[in-house]
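In: I would like to see how this sequence folds:
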Amino acid sequence: MSGRTVPHPPAHPPESLFESCSWFYSLCREYLFRDHTPEISRALFPPDGPAPGMRILELGCGPGFYACRLSEEYPQIHTTGVDLSRRLLARAESRAARRSLQNCTFAHGDAHSLPDASNSIDAVVVSRLFLIVAKREAVLSEIFRILRPGGRCFVAEPTSGFRTQIPLGCMWLLSKLSSSPAGKYREPRQADVMTAPDFSAFIHSQPWGSVELQYDGWYQYAVCEKDPDTVAERRTQIVACEALL
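Out: Prediction:
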């Protein structure tokens, strides 16, 4: 024996539960989860509707429910849905194609590290995503980064751990019937539901210009706006520091 160390093949990242059970999650999104389109519209758009060319990003879009709904109701805007599951993205693209939505696109991506330039997106929609992401603070930081000065984000998170656990628990159960062994998925076995104080602290971890928090029996909401004055002040400070160097 030569004693030479044989290199191990690179480890593959864990599979996604949403990839394995994309059909089930799509059914839940369509028929079980609440539709927040009216709340999103009121939070992100003025009473006379969004401006032409407005860019909306739906993070963790799954089958593209909100991206398609908003593009259909407001043909003057452009929506992009981002998700890690390619099968869910395929369902989202089919959904947009059936509705002939030319102003709705989808992209494979990780919400922890978005390709969008800083200060480039007009609004972000996030629904039920922070229940399962590995590093929710990193995702919120990315949202803050890509939003333009004055841009807004809408966040909706469930408050009931029991009701939230049902879809995820069913997906884990269904995964045992698939070809992939259960327990090899990157998603948690239990959804991480935030309490009201935790949700408030989490949202306020970014230096928003304004934050509105609302709660009802099943959901907690945040509407956050990036302060244009704060961004302009930071740029001025950077320029001033560079001038001293």
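In: can we go C-alpha only for contacts and neighbour counts from here?
Out: OK.
In: Show me the helices in this structure, by range?
Out: Secondary structure of the chain by DSSP state H: the helices cover 17-20, 22-31, 37-44, 65-73, 86-98, 136-146, 161-175, 196-203, 228-244.
In: contacts for the last one?
Out: Spelled out, that is helix 228-244. By Cα atoms under 8 Å, 6 or more residues apart in numbering, the surrounding residues in contact with helix 228-244 are 149, 150, 209.
In: how close does the residue most central in space within the chain sit to residue 78?
Out: Nearest to the geometric centre of the chain sits residue 59, at 2.5 Å (Cα atoms, centre = their mean). As judged by Cα to Cα, to the nearest Å, residue 59 and residue 78 stand 14 Å apart.
In: thinking again about what came up before, which of the contacts of helix 228-244 has the largest number of neighbours?
Out: Of all the contacts of helix 228-244, the highest neighbour tally under other Cα atoms under 10 Å goes to residue 149, namely 22 neighbours.
In: which ones are touching that one?
Out: By Cα under 8 Å, 6+ apart, residue 149 lies in contact with 119, 226, 227, 228, 229, 231.
In: Name the nearest of these relative to residue 220.
Out: residue 226 (19.8 Å; Cα to Cα).
In: looking at it, the closest one is touching residue 143, isn't it?
Out: No. Under the criterion of Cα atoms under 8 Å, residue 226 is not in contact with residue 143, lying 10.0 Å apart.
In: re earlier: including distance to residue 28, could the contacts of helix 228-244 go into a markdown table?
Out: Below are these laid out as a markdown table (distance: Cα to Cα, whole Å):
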| residue | distance to residue 28 |
| --- | --- |
| 149 | 35 |
| 150 | 33 |
| 209 | 34 |
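In: Second input sequence below; structure requested for side-by-side comparison:
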Amino acid sequence: MMTGSHRYELSDESASQSPESLFERCHWLYALCREYFFRDHTREITSALFPSGNPANGTKLLELGCGPGLYACRFAKDFPQVTATGIDLSKRLIRRARARAANLQLQNCTFLVGDAQALSQLAHSVDAVIVSRLFLIVPDREAVLTEIFRVLRPGGRCFIAEPTSGIVSRLPLSAMWVLARMTASPWEKFREPQQVEVMRPGEFLKLVQGLPWASVDVRRDDWYQYAVCEKSEARINEQSWSAA
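Out: Have a look, this model is predicted:
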């Protein structure tokens, strides 16, 4: 998948921080979970997004809800011909991701504060999208998937990984709530829900099949459900389906 040489532009002002997010207050705890406890899907992502095993020169990769930027940095490091961008609402997690890229001396890796539900400046500019555990916490899953479809180039692919165990999946957010309550005023509010809702298989399938992908491959194991969605090579009139 060949692309142009432009870089992404997304203003930090696009991310509202009121009320405060648990991912700001307890950013280090979430980063710890992401870095050491969540499953590493690098192998699955590589085979799904780059079947040949080697991305084409100039490939643009986007990691949504990137947190500390593990996947964006990993693919930028392993494939110097890729330009990787990570987007997350948490400014503190983005600072952590930028520090990781700087420590690795990655010139082809960028991190921006932004909302996965509103990627207005990235239309048709991305070859590959990585989404891991994001649908657990976003308020509008359909809006995120619609944005993914819109920003992908014709022929682009996205990889989605969502956990299937409700109890295990709720632990990180529950721990952040406990920590936040220990350090916050009694009346202070946070924008995340009290607990995450894991999608049932039928719900997950309905979500990923809700857009006119050229192909959707859905798989499941004991802990995760996956979808690899490919956009048609032919450009689609998106106004017609988005208004339906």
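In: Can you pull the TM-score for these?
Out: Superposed pair, TM-score by TM-score structural alignment, normalised by the length of structure 2: 0.88. Supporting alignment: 224 aligned residues with a Cα RMSD of 1.7 Å.
In: hmm, back to that, with neighbour numbers in mind, choose between residue 226 and residue 143 of structure 1.
Out: Using other Cα under 10 Å, the more surrounded residue of residue 226 of structure 1 and residue 143 is residue 143, with 28 against 23.
In: do you know how far that one is from residue 58 of structure 1?
Out: Going from residue 143 of structure 1 to residue 58 of structure 1 by Cα to Cα gives 11 Å.
In: Common neighbours of those two, please.
Out: Taking Cα under 8 Å, 6+ apart as the contact rule, residue 143 of structure 1 and residue 58 both touch residue 124.
In: Can you report how many residues lie near the closest residue in space to residue 35 of structure 2 that isn't next to it in sequence?
Out: In space, and not counting its chain neighbours, residue 35 of structure 2 is closest to residue 70: 7.3 Å by Cα to Cα, 6 or more residues apart in numbering. Residue 70 of structure 2: 19 surrounding residues under other Cα under 10 Å.
In: Residue 237 of structure 1 too?
Out: Other residues close to residue 237 of structure 1 by other Cα under 10 Å number 12.
In: Okay, it and residue 244 of structure 1: tell me how far apart.
Out: Applying Cα to Cα, the value for residue 237 of structure 1 to residue 244 of structure 1 is 11 Å.
In: again, but for residue 154 of structure 1
Out: Separation of residue 154 of structure 1 from residue 244 of structure 1 (Cα to Cα): 39 Å.
In: Same check on residue 121 of structure 1?
Out: Relative to residue 244 of structure 1, residue 121 of structure 1 is positioned 32 Å away (Cα to Cα).
In: now residue 173 of structure 1
Out: Per Cα to Cα, residue 173 of structure 1 is found 61 Å from residue 244 of structure 1.
In: more neighbours, these two?
Out: Ranked by neighbour count (other Cα under 10 Å), residue 173 of structure 1 and residue 244 place residue 173 first, with 12 against 6.
In: The more buried one matches what in structure 2?
Out: Structural correspondence for residue 173 of structure 1 with respect to structure 2 (TM-score structural alignment): residue 178.
In: cool, and residue 143 of structure 1?
Out: Correspondence of residue 143 of structure 1 to structure 2, assessed by TM-score structural alignment: residue 148.
In: Restricted to strands, list the contacts of helix 228-244 of structure 1.
Out: Of the positions in those, 149, 150 sit in strands, assigned by DSSP state E.
In: picking up where we left off before, if I line the two up, what does the residue nearest to residue 35 of structure 2 land on in structure 1?
Out: By TM-score structural alignment, residue 70 of structure 2 lines up with residue 65 in structure 1.
In: how close does that match sit to residue 102 of structure 1?
Out: Relative to residue 102 of structure 1, and taking Cα to Cα, residue 65 of structure 1 is found at 15 Å.
In: Kindly tell me how buried residue 42 of structure 1 is, as a neighbour count.
Out: Residues contacting residue 42 of structure 1 under the criterion other Cα under 10 Å number 11.
In: Disregarding residues adjacent in the polypeptide, which is nearest to the equivalent of it over in structure 2?
Out: Structural alignment (TM-score structural alignment) places residue 42 of structure 1 against residue 47 in structure 2. Closest residue in space to residue 47 of structure 2, ignoring its immediate chain neighbours: residue 53 at 6.5 Å, by Cα to Cα, 6+ apart.
In: To which residue of structure 2 is residue 127 of structure 1 aligned?
Out: Aligned counterpart of residue 127 of structure 1 in structure 2: residue 132 (TM-score structural alignment).
In: Please determine how far that match is located from residue 72 of structure 2.
Out: For residue 132 of structure 2, the distance to residue 72 of structure 2 (Cα to Cα) stands at 12 Å.
In: which of those two has more neighbours?
Out: Counted by other Cα under 10 Å, residue 132 of structure 2 and residue 72 do not tie: residue 72 has more neighbours, with 27 against 21.
In: Might one say that the more buried one is in contact with residue 62?
Out: Yes. Taking contacts as Cα under 8 Å, residue 72 of structure 2 lies within contact range of residue 62: 7.4 Å.
In: Quick check: neighbours shared by the two?
Out: 84, 85, 86.
In: Just among those, which is most surrounded?
Out: residue 84 (31 neighbours).
In: So it is in contact with residue 110, correct?
Out: Yes. Counting by Cα under 8 Å, residue 84 of structure 2 touches residue 110, with 6.4 Å between them.
In: Next, the buried residues of stretch 64-84 of structure 1.
Out: Buried residues in stretch 64-84 of structure 1, defined by neighbour count with 16 or more other Cα atoms under 10 Å: 64-72, 74-75, 77-84.
In: Return the residue of structure 2 that is most distant from the centre.
Out: Distance from the C-alpha centroid of structure 2 peaks at residue 186, with 31.7 Å (Cα atoms, centre = their mean).
In: ok now do the spatially closest residue to residue 141 of structure 1 that is not a sequence neighbour, which residues does it touch?
Out: Leaving out its chain neighbours, the residue that sits closest to residue 141 of structure 1 by Cα to Cα, 6+ apart is residue 206, at 6.7 Å. Going by Cα under 8 Å, 6+ apart, residue 206 of structure 1 touches 140, 141, 144.
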